[in-house]
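Colleague: Structure of the sequence below:
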Amino acid sequence: MKLSVIGCGYLGAVHAASMASLGHTVVGIDVDEIKIAKLSAGEAPFHEPGFSDILRAGLDSGRLTFSTDFANAADADVHFIGVGTPQRKDSAGADLTYVDASIDSLVPHLKPGSLVAGKSTVPVGTAARLAEIVKPTGARLAWNPEFLREGFAVKDTVDPDRLVYGVDEATRDADVAILDSVYASILDRETPRLVMDYATAELVKISANSFLATKISFINAMAEIAEVTGADVTMLADAIGHDARIGRRFLNAGVGFGGGCLPKDIRAFTARAEELGRGESLAFLKQVDEINLRRRQHVVDLVVDSFDGIVHNHRVAVLGLAFKPDSDDIRDSPALDVAVRLNGLGADVISYDPEAMANAARMHPQLSFADSMEQALEGAEAVVVVTEWKQFKSLDPVETAAKVARAVVFDGRNIFNPEAWRAAGWAYTGMGR
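Modeller: Here you go, the predicted model:
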């Protein structure tokens, strides 16, 4: 099929290249000329395992192209909307500027019978509004939310755990048939496909993110209790995780969640509930957010306390800047936040991350960055691990102790064996352990 993908950021670029890898002819459209030039040259504008390979393969095959001109999307059968919906500057709500602009720019190029399929995370009620804008062109609108995990985005696109179609009941069969054609090879693997109305499809994504955020903040709340009772939150998580109703995933206590989805999505969901007159239904998400944010300050407080309340001019190695491993994404990153806060208190912070340092330097040029993990550790008086990269997990406590000036470690992701590190002479502090 001929497809267009409007918006070539993280979501859109991955979707465009993935659809080309499935055999479709795809054009990615974005107003950012620099981004389009990079993608057209086969250069990934972000770090995502496997993305560079399918990007270059798509370009080499001729099935994948990129453009800044919406007219190049005119002959597409399906137009995917994959633009960002960041938090508004003046409120907790979602900023739909890019969604609205993409629809407005696309409308003059829509042909009767084509389908606009939204993938962006939007407040419930958005799809119904946009459908009325699209309708006069003879095209139709569906909502087809994505469920990507950064670090696994390519796999989650070409081999998702489910497909969700939000469609208008009046054109249900036709719209489902088109989306089934797009995802034919995925459906051949018996991937679950759920067809529903617009509102439910919109709520699926925001509800999923809210549930995951709640689960993470729950275990971090338990970590706070564990720290004052002497309990071990990791063992607690293992024990309750054996309950099939609960599960072990997303029960890892630490410095909390970040990134471009969970933080802004729970805030936007709360704001939308208040607009609908049901603010009390999601009031708990405000506490989820508060628990998450205070874990960052907790790590900073622990570091400062280890220097008897004065961290000024003390060398602190911060390992990790991305909000999660296998990513260079620093949006709302707890790791970067910890580095910035310690630097603001006068600590001599030296940071290292395998992929995110260039992005961090652009946003926070006041920070200092090491060329390697070893350089960051050299002479450190405290080591703070805040992103669970594999190379950090594999650190040897004995060898690492020989590099630092003071064997004090703060395991912000609970990735180390406390007994092994303490046996090697380290003053070890985990989260809720």
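Colleague: all contacts plus neighbour counts: C-alpha atoms, from now on.
Modeller: Noted.
Colleague: helices or strands up against the longest helix along the chain?
Modeller: Ranked by number of residues, the top helix in the chain under DSSP state H is helix 198-229. For helix 198-229, the packing partners by 3 or more C-alpha pairs under 8 Å, 6 or more residues apart in numbering; DSSP states H and E come out as helix 126-134, strand 140-143, strand 163-166, helix 233-241, helix 262-275, helix 284-306.
Colleague: Okay, angle between that helix and helix 126-134 too, please.
Modeller: 150 degrees (axes from the mean of the first three to the mean of the last three C-alpha atoms, to 10 degrees).
Colleague: Let's see this one next, to set against the first:
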Amino acid sequence: MSKPIPVPVIDSGDSASIDVASTAPTTPDASWSSSPVLRADIDRRIESLNIEFDSLQTPSTPPTNHADGPILGWSYLAQPVKNICCVGAGYVGGPTAAVMAFQNPNIRVTVVDRDERRIRRWNSKHLPIHEPGLGDIVRIARDGSREISFTNTPVGSRANDGSDTASSSESEPASDGHHFRMTVVPSRQPNLIFSTEVTKCISEADIILIAVNTPTKSRGIGAGRATDMTAFEAVTSVVAQHARPGAIIVEKSTVPCRTAELVRETMELHRPGVHFEVLSNPEFLAAGTAVQDLLQPDRILIGSLTSESSRRAAETLATVYAAWVPRSRILTTNIWSSELSKLVANSMLAQRISSINSISAICEKTGAEVDEVAASIGRDPRIGNKFLKAGIGFGGSCFKKDILSLSYLAESLGLEEVGEYWRQVIKMNEYQRDRFSRRVITCLNNTLVAKKITLLGYAFKANTSDTRESPALEIIKTLLEENPREIAIYDPCCNPVVTRNEIKILLRDQAALQDDGGPIVVYSNAYEACAASHAILITTEFDEFRNKKRLETPKGLPGITFGSNKSLDPRPFKRIEPSETDILSLHKFLLHKNRCSGVGSDPLQRYIEEPACAEDCPDCGLMEKDASVSSKGNPNNEYRPGPGERLDWSKIASMMKTPKWVFDGKGIMDPKAMAKLGIRLESVGRRSSTFHELVVRYHTWIDEE
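Modeller: Sure, this is the predicted structure:
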């Protein structure tokens, strides 16, 4: 065995990890092992393999049409899976592994990362990622559960008076009808492990998922566009040295097309003559709905070669997902198509956002309303209504870097016009964000001096604490140049102490925080953040901020949507033995039903007590510090809205400075309701109104009522 190669800290995408950017070459001209284009002799080797996806026609081989889905009827080809190792405990690896373990109680799923702080948080009650429903999944898979029993009868039926309770004792005798029986769910043992023992866990795994961060390079050749493969290459080297023969290596990270050949080359370099299969299995998760996307995916994409061993590996991975995903949604493709599909999917979604944002600029000049335009064109079945919500632009770790990667890939292949086309999507996104900032400054008489500006929302998207590439941060940078008295920030999902530390790191070239002499103050209370404010900017579409009905309802489990205030009893279950998804649906329903009755977060009494934190737990210290900071600004212990509760805009209006400005960057505010409160509302995609016009509209609305 060759001498182990030193491995840097694995960056799995946590925004709190600030690492020195790599200058390792990732361009085709600079490295023989880089993506998207590899050296010519590799291409000749691939051609020599005669990989033709329609050439396997013998009865002993699986179906060859990848578009038809998985290898239906060929599940006997699958290898038994007892142990899965996911390398990378970030926004992709953590939730993905948690759901895999939750849905496959008989498979041991281990998540490894060299970041001890992140692993410690996964093993505590302070999860490093905020995602609705993630805590419920982790607690069952990581800690195990008690035996429980409940009636298979909806609330309100004659066999259930609404006081549905669960017990860990033996069930009651069953009634004659299936619906009225007591359903018993046995206890389960923990099968989700978080560890820093990277090499040990890799060596024990049947399937190894690589889910480390692949950001955009910030230095060297291709800086600002090419994908930085440093962490991915480092992990691949470790996997190559320590994986057991026959292990299946799976790309979960978003990587440039043809990266699978890099993985194969690395495995051959370190372990010549040892057989491994390499698959592509990109994730299609959206921040804020990641758990729902994993529990009810639109599709599971598995890319492989067409050799029998490669197809057998694809079927093995498919059986893991088949524990809860319908087989019709598990699709197999050419491995290169799978790698490219993720980049194209994100790029086309971002393209739709930039397209409707470009129309919003026209609407503001003409008097058209972008919501009405979007509703109209969204009725066209050829277009559809998804991702046609105008706003201040897209953020997050995926869209921008994936578009840049796709653009760089095109130009590396000599397709300059294609690369320029996709770069325009990013330019439009930046234009939309900057246009919003300029609109704020213009409406406030081109000066922010001695004024307080409040931002509601710091994360790039609702129901997540992910702040990577958040439009709010760029808006803050623009506002800082205008020398305001205070920039107040409130976000219901972001820990204020963590946000302060992050801002201090990201804006290290200037004194930004109030403690350092700057104007930025991060609050844990929305009303405190809005008090005495000259203008409020809505920069994240949290439901807490809304004053009008939500038009779209996100998908969720049967009977429940994570983060929703409405739920339906999922019973009676069709199965005599309910699945984990069924039990989770019932848990969410009872949690909502008993929210105000003091039942707590475990209505089924299924949880085992979480691991206790050490006395010097830094996360507990953060919570205590945040409580201390909040109490100083709230000496009377006034009521604060809880998660998911709407803000009282009449209360906010009474505390604002006159004239009262609200700038709606997400299209979630009702202008009529704002006008009644004496608030001037400026929205993306709606023409600005003079104060006289607002008064006329207000009286017109009053007359209509």
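Colleague: Which part of structure 1 matches stretch 283-300 of structure 2?
Modeller: The aligned range for stretch 283-300 of structure 2 in structure 1 is 146-163, by TM-score structural alignment.
Colleague: on that earlier part again, list the buried ones in the longest helix of structure 1?
Modeller: Buried residues in helix 198-229 of structure 1, counted by 16 or more other C-alpha atoms under 10 Å: 198-207, 209-210, 212-224, 226.
Colleague: Please apply the same query to stretch 142-151 of structure 1.
Modeller: Buried, per 16+ other C-alpha under 10 Å, within stretch 142-151 of structure 1: A142, W143, N144, P145, E146, F147, L148, E150, G151.
Colleague: what's the closest non-adjacent residue to the fourth one?
Modeller: Nearest non-adjacent residue to P145 of structure 1, counting by C-alpha to C-alpha, 6 or more residues apart in numbering: K119, 4.4 Å away.
Colleague: The one you found contacts L148, doesn't it?
Modeller: No - if you go by C-alpha atoms under 8 Å, K119 of structure 1 and L148 don't touch, sitting 10.8 Å apart.
Colleague: and the helices and strands packed on helix 198-229 of structure 1, which is most packed in?
Modeller: strand 140-143 (a mean of 28; mean count of other C-alpha atoms under 10 Å).
Colleague: In terms of secondary structure, what does that strand contact?
Modeller: For strand 140-143 of structure 1, the packing partners by 3+ C-alpha pairs under 8 Å, 6+ apart come out as strand 115-118, helix 126-134, strand 163-166, helix 198-229.
Colleague: Which residue range of structure 2 does the first one align onto?
Modeller: Which is strand 115-118 of structure 1. Going by TM-score structural alignment: strand 115-118 of structure 1 matches residues 248-251.
Colleague: before we move on, what about the last one?
Modeller: Here helix 198-229 of structure 1 aligns to structure 2 at residues 335-366, judged by TM-score structural alignment.
Colleague: how close does that stretch sit to structure 1?
Modeller: Superposed on structure 1, stretch 335-366 of structure 2 shows a mean distance of 0.6 Å to its aligned residues (mean C-alpha distance after the TM-score superposition for structure 1).
Colleague: how about I383 of structure 2, what's its match in structure 1?
Modeller: Match for I383 of structure 2 (TM-score structural alignment): I246.
Colleague: was I right about V212 of structure 2 contacting G90?
Modeller: Yes - the pair V212 of structure 2 / G90 is scored as a contact, 7.3 Å apart, by C-alpha under 8 Å.
Colleague: out of the two, which sits in the busier spot?
Modeller: Each of V212 of structure 2 and G90 has its neighbours counted (other C-alpha atoms under 10 Å); V212 has more, 30 against 24.
Colleague: buried residues in stretch 183-201 of structure 2?
Modeller: The neighbour-count check on stretch 183-201 of structure 2 (16+ other C-alpha under 10 Å) flags 183-185, 188, 190-196, 198, 201 as buried.
Colleague: which SS state does the residue mapped onto A314 of structure 2 from structure 1 fall under?
Modeller: When structure 1 is aligned by TM-score structural alignment, A314 of structure 2 is paired with V176. Classification of V176 of structure 1 using DSSP: H, G, I helix; E, B strand; the rest coil returns helix.
Colleague: V176 of structure 1 and D75 of structure 1: what is the separation?
Modeller: 20 Å (C-alpha to C-alpha, to the nearest Å).
Colleague: H242 of structure 1 too?
Modeller: The value you get for H242 of structure 1 to D75 of structure 1, if C-alpha to C-alpha is used, is 52 Å.
Colleague: do T97 of structure 1 as well
Modeller: 25 Å.
Colleague: Touching stretch 524-531 of structure 2 from outside, list them.
Modeller: Applying C-alpha atoms under 8 Å, 6 or more residues apart in numbering, the contact partners of stretch 524-531 of structure 2 are 454, 456, 488-492, 495-496, 522-523, 536, 626, 630, 633, 640, 647, 652, 655-656.
Colleague: out of those, which are inside helices?
Modeller: Counting by DSSP H, the contacts of stretch 524-531 of structure 2 contribute P496, D626, S630, I652, M655 to helices.
Colleague: Report the two of those separated the most.
Modeller: D626 and M655 (23.5 Å; C-alpha to C-alpha).
Colleague: Would you mind finding the match for A323 of structure 2 in structure 1?
Modeller: Using TM-score structural alignment, A323 of structure 2 pairs with S185 in structure 1.
Colleague: Cool, thanks, signing off.
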